[in-house]
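# A structural model of the following input is requested.
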Amino acid sequence: MKKYLVISGLFIVIISTFLYCKKAKDSYIEITNSSDGNWLLHGLNYSESRFSPLNQITASNINELGLDWSLNLGLKRGIEATPIVKDGIMYITGPWSIVFAIDLRTHDIIWKYDPEVPKSVGEKGCCDVVNRGVALYDNKIYVGSFDGRLIALDSKNGKKIWEVLTVDQSKPYTITGAPRVIKGNVIIGNGGAEFGVRGYFTAYDAQTGKQKWRFYTVPGNPSVPFENKAMEDAAKTWTGEWWKYGGGGTVWDAMAFDPDLNLLYVGTGNGSPWDRNKRSPLGGDNLFLSSILAINPDSGELIWHYQTTPGDSWDFTATQHIILSDLKINGKIRKVLMQAPKNGFFYLLDRTNGKLISAEKFTYVNWAEGINIKTGRPIESKWARYDKANIDVAPNYNGAHNWQPMAYNSNLNLVYIPARETFSNYGQDNDWEYNKTGFGTGNGWNLATGSVESSPTIKDEKATNKGKLIAWDPIKQKEVWSVKQNNIWNGGLLTTNSNLVFQGTADGKLTAYNGTNGKLIWEANLQTGILAPPITYLVDGVQYVTVITGWGGGYGMKNKHTNYVLPGTIYSFKIGGKSELPEALPAFNRELINPDWKVETNKITEGETLFWKFCGTCHVIGEGGGVAPDLGYSPMVGTDAFKIVVLDGILLPNGMPKFENRLTIDEVNAIQHFIINKVKDLKKQP
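Sure thing, here's the model as predicted:
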């Protein structure tokens, strides 16, 4: 009898394993074969190509592309999500990690889930309370909440199935990235390097939420046993007491997966604090900052790594979009990984082993002359680490390319990059000291204010803060065509089988280009800034192109986009669409403040330091402002209302922090002295 039970049990295990593997294989086939018209993964497929096989919309009929429907979501912060579409249902996220399910036939909201993120958590984020989307697997929706939870929802009704806390909420961790589901595990990382945390990413069982493994991206305190050999080896590349500052290396976006090689590719973030001179005073590469990691998704074991910016001191993250493809190079098919990170070089790696194939500048770069093909290391300019003087560095912390996704058209062998030319003046902060609550784990920004005209290092006319859409040949490593854009903060990309390239822009245009030559062939004026990448899909056999508007993000918190006000809205276009665009309201015309307040000179310097420590992450003075108010135009400055907002937290429901335990009344007044003096100086300018 025992023998029979053992054999029966073994048979059940074998059958269950077979059925599970078959389900996983069928799921993989469904996900990688996008010809059914769904958009099932963040990047459309595991390779994250964002190349749709659909071709109903072409260059010859795109003039007939019109708005079919729109849906006002009533959201007033940044929207960066890639929608997920399956069988006529769209799943999207908005600010504060709110999830929506939309019926694409009736254009109604089926359900809405609000994870009720405490608004006080908003100040833990460097770059707005955004979210880049959900994952869909086995009739469940997975979302990472801004305050660090991973939540599984029933895709039919939005009811919570399980929730797990992925971070220590006493520390300034956040989640803004989209989860990925790989082989039955949900993979999620986090953000917070600007505020002093230790980065990692974690795999959770998709059915139960049970943690399967966790990989830390930087080593912890050497007095405590390291988690694995990778951390032991990484610690040899750090000096000083980095673990007290967090270290950084957060994983807040890029992932891709090769099921044949069984490798998960992950991009890691910048150091904490930014400046290696503070973080690791005796030098070192500081593994695994600004790196691409190849991980065994079953165990979390590191297989190989490639560091794009050793010893990063500029916020040159490698969390930007990763794309996988097979390319013919020198007559041989190579399995490659492609990335255009912040540092301005386009990398082509052999994804089987992490070896560098080639790397070239795709925008203006001056911090390094090039990449040594033998060592894979950058050839740094001798002054690049700004240790002896303030230096204009290109690109800057906004990057030559940021989180906005690229797209790869395999018909044309072209990668389309939402790029930009940027620079800033970097310099040592002589007053820096570690501060657990300050931006940059210190007194604030470690950047001075510079300009091309006054720069000792930048004399090239290319060094301008402008946007640039680039078509890049990854084999020849050269630009094929490019389009200049006035704003650096434009949206992500989509390319299609009919060789079109779609992009939303900061000035509110949804645009379409001929992917072969870069000619603008269609645009729609949506009147408010677009960050999110467009997608395309089929409903009842008809191809749609959809984008979600919603200005914000790190750049958008401070910077103006259009002259109109319109909340986050879904726009869906099809051939023959006849709907009218919603009416946008003109932005409020403002004048610089003129409070009846005598500025005390001795308060200005103190106020400036406090402003950049507590206010400067979100607010500007007299530059126009973005989602967060420009304090140069705020009627509250110079009145008791300013103190009530800052100290008492009356606007906390809007995400404005409460500082009563961190600032005194005298310090709040000093901030106002600085703001008012700045405005007076602006008024003196012609």
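# contacts, neighbours, all on C-alpha from now
Fine.
# Check the secondary structure at the spatially closest residue to Trp597 that is not a sequence neighbour for me.
Excluding the flanking residues, the one nearest Trp597 by C-alpha to C-alpha, 6 or more residues apart in numbering is Gly638, at 6.7 Å. Secondary structure, DSSP: H, G, I helix; E, B strand; the rest coil: Gly638 is coil.
# this one as well, want them side by side:
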Amino acid sequence: MTQMIKGFGPLLRLAGLSLVSLGWLGNAQAAVDAAAMQALETDGSEWLSYDRTWAQQRFSPLEQINTESVAKLGLAWSIDLDNKRGLEATPLYHDGVLYTSLSWSRVMAVDAGSGEILWSFDPEVNKAKGRDACCDAVNRGVALWQGKVYVGTLDGRLIALDAQTGKPVWTQQTTDNSQPYTITGAPRVLKDMVLIGNGGAEFGVRGFFSAYDANTGELRWRFYTVPRDPAQPQEHPELNAALKTWSEDTDWSLGGGGTAWDSMAYDPELDLLYVGTGNGSPWNREVRSPGGGDNLYLSSILALKPETGKLVWHYQVTPGDSWDFTATQQLTLAELEIAGKPRQVIMQAPKNGFFYVLDRATGELLSAEKFGKVTWAERIDMATGRPVETADARYQKDTLVMWPSPLGAHNWHSMSFSPLTKLVYIPYQEVPGTYSNEAGSFVRKRAFNTAAGSSEITELPREYTSGALLAWDPVKQQAAWRVERPNHWNGGTLVTAGNLVFQGTSAGQLEAYSADKGQPLWSFEAQTGVIAAPMTYQHKGQQYIALMAGWGGSGALIGGDAAVATGVRNVSRMLVFKLGGNKQLPALAPPAGSERVPEPVVAAASELAAGEKLYSQYCAVCHGVGVVGGGVIPDLRHSSDAVRGAWDAIVLHGAYQANGMAAFGDSLNSEEANQIRLYIMQREYDSWIQETKK
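Reported below is the predicted structural model:
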């Protein structure tokens, strides 16, 4: 189960993994446990969880690299990776070793000082599973606990690996693999339990998250986020209450959604686990739950007792979600002074564009204000905690263009909070979305189905898409400063006690700013779009900054012209920096172009229209809206004659499945596949005409 990864050097192949530096295998490591996690509050040398601590602040107390010294920051070492999809992981650091994941759920351990690969592990995910991934074959990272490394795989497995050898210790299939569930998020570990959720709401699944015994892999408990058909008893009492918020006419076969695919936080003093849940399935509530209802526990922040999974409180961020406004974005715990009193809060900047501050013991809403352009709601009513929606926000009469889009004002890209500046650093993006009621043409076959216009995904105009590094004051609920970005889909942030905030950009830079004022201080050309967040650690007395750099994710795949505007492509590397580093990246080879002069397509308008609709349902999520590739997966406008000559073999029968191009023969017939081919050829011709006019 090993895939040799370019740039790793000579590796010793060993039963499902690769090993080098065998002397390292005998070195006993200090345990990663509750004491080690709580020590992180003052000890910045290690990074033991996805957001460093259970509080998910992404703040490091390290200050060797600071506003005065950052100008001397340079590349210490890098690894070229055989990785052609997006890199979203945050590496973890423990006892001299970096642990990280790549696309397709692969894992590697790296010597933190030299960049030498210690071991690598490939779970050999069937590449056909990529068809069920809404947002690329990505993985946001691993978890560490008492000598084990935990990874969730795209096909729904949770695997525990020996931290010193990379050998599997136990494996659990956490999902029904006959359903289009996926796992892209990093596991979290606490109280000897591994917590993991899943994704798949665009394809019609029912959300849940689970706790497994960290030592044995035994299931401890499972929390379903939406009810099932009331003809059957609900799995736990919280679902009986939730059932009252769904219509009697709900079509339970549609799954309901609510997948918990990313954020989790933990307060050891309150002993509360916090989980964010996702969008409805399908998006359009009038199809999902005809007649309305809040549809609990969609798009909600849940607080639970970690030993049992019993719900303590919930707050629904977007009642009756109809826009893919998930609440899966980062949940950050902090102490803020509000109205002259210290309050223990939980903060979130979810997709819907409002910044929420809640009391984390009770779920009381303390404040909520827009942190960007929002047109679907006027405000949050503080008396009810509910949004005041604008007219026809639910797009039942007309096609609606609104802000934010399904990509969100803030997506999975991590924000950070500094207890020194008391500011939150948000990777903000301003992208419009188009919604329309497609209840009458809703398709239930295995496709990207939202009943909200997803079959006619609107190309994102370049002039209407942008981003920003936004420093947000959560007490005043206003911006302290911002750095404008010409493009969206920029990376997550890291803030340090050195008064620095780091962020990578979709245009291909890693940058550092002063955390208090936003002054630009340092920049590095990464040669690829950066979507992951950097992290920092201290090794042998020296502070390092580490980053997984590799363009991809849903914003790159589906983004069309807006993604092309970044001017980047996927060049996957692990980049590590230190003061005085002087390594250089090799020069990039020019991208391959197409010399073909296309000819006009001879086809009826009805054939091309049918092809466009089918392409939007089955292809756009990976190959881009309008058949405009975003620099990750091949742009089908430039596919070779050989590819088009073997069209049915590829599209229907999976000839390229080993590369991640699944077979669609269970959903499409030869006539439909040909309609897609004709539409792609027409888009090639249209694009060529447009380019020749420039």
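# overall similarity of the pair, as a TM-score.
For this chain pair, the superposition-based TM-score is 0.92 by TM-score structural alignment, normalised by the length of structure 1; 655 aligned residues with a C-alpha RMSD of 2.0 Å.
# what's the matching residue for Leu190 of structure 2 over in structure 1?
In structure 1, Leu190 of structure 2 lines up with Ile182, judged by TM-score structural alignment.
# Skip the chain neighbours and tell me the closest residue to its match.
Spatial nearest neighbour of Ile182 of structure 1, excluding adjacent residues (C-alpha to C-alpha, 6+ apart): Pro297 at 7.1 Å.
# Could you do Asn352 of structure 2 as well?
Phe325 (5.3 Å).
# Verify the stated contact: the one you found with Pro406.
Yes: between Phe325 of structure 2 and Pro406 there is a contact under C-alpha atoms under 8 Å: 6.6 Å.
# Which parts of the stretch 251-400 of structure 1 are helices?
276-279 (DSSP state H, counting those that start in this stretch).
# Apologies, that question was intended for structure 2.
Secondary structure of structure 2 (DSSP state H): helices at 34-39, 238-243, 285-288, 554-557, 561-564, 605-618, 620-623, 641-645, 647-651, 670-692.
# Mean neighbour count and distance to Trp221 of structure 2 added to those, as JSON lines?
Below are these laid out as JSON lines (neighbours: other C-alpha atoms under 10 Å; distance: least, C-alpha to C-alpha, whole Å):
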{"stretch": "helix 34-39", "mean neighbour count": "14", "distance to Trp221 of structure 2": "20"}
{"stretch": "helix 238-243", "mean neighbour count": "18", "distance to Trp221 of structure 2": "14"}
{"stretch": "helix 285-288", "mean neighbour count": "26", "distance to Trp221 of structure 2": "27"}
{"stretch": "helix 554-557", "mean neighbour count": "27", "distance to Trp221 of structure 2": "31"}
{"stretch": "helix 561-564", "mean neighbour count": "24", "distance to Trp221 of structure 2": "41"}
{"stretch": "helix 605-618", "mean neighbour count": "20", "distance to Trp221 of structure 2": "35"}
{"stretch": "helix 620-623", "mean neighbour count": "26", "distance to Trp221 of structure 2": "33"}
{"stretch": "helix 641-645", "mean neighbour count": "11", "distance to Trp221 of structure 2": "48"}
{"stretch": "helix 647-651", "mean neighbour count": "20", "distance to Trp221 of structure 2": "40"}
{"stretch": "helix 670-692", "mean neighbour count": "18", "distance to Trp221 of structure 2": "43"}
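# For the ones you listed, give me JSON lines that also has distance to Pro461 of structure 2.
Converted to JSON lines, the helices of structure 2 look like this (distance: least, C-alpha to C-alpha, whole Å):
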{"stretch": "helix 34-39", "distance to Pro461 of structure 2": "45"}
{"stretch": "helix 238-243", "distance to Pro461 of structure 2": "39"}
{"stretch": "helix 285-288", "distance to Pro461 of structure 2": "27"}
{"stretch": "helix 554-557", "distance to Pro461 of structure 2": "13"}
{"stretch": "helix 561-564", "distance to Pro461 of structure 2": "6"}
{"stretch": "helix 605-618", "distance to Pro461 of structure 2": "17"}
{"stretch": "helix 620-623", "distance to Pro461 of structure 2": "16"}
{"stretch": "helix 641-645", "distance to Pro461 of structure 2": "29"}
{"stretch": "helix 647-651", "distance to Pro461 of structure 2": "29"}
{"stretch": "helix 670-692", "distance to Pro461 of structure 2": "15"}
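# what's the closest of these to Thr421 of structure 2?
Closest to Thr421 of structure 2 of the helices of structure 2 is helix 34-39 (C-alpha to C-alpha; 21.6 Å).
# so how far is that closest one from its chain's centroid?
How far helix 34-39 of structure 2 lies from its chain's middle: 27 Å, per C-alpha atoms, centre = their mean, to the nearest Å.
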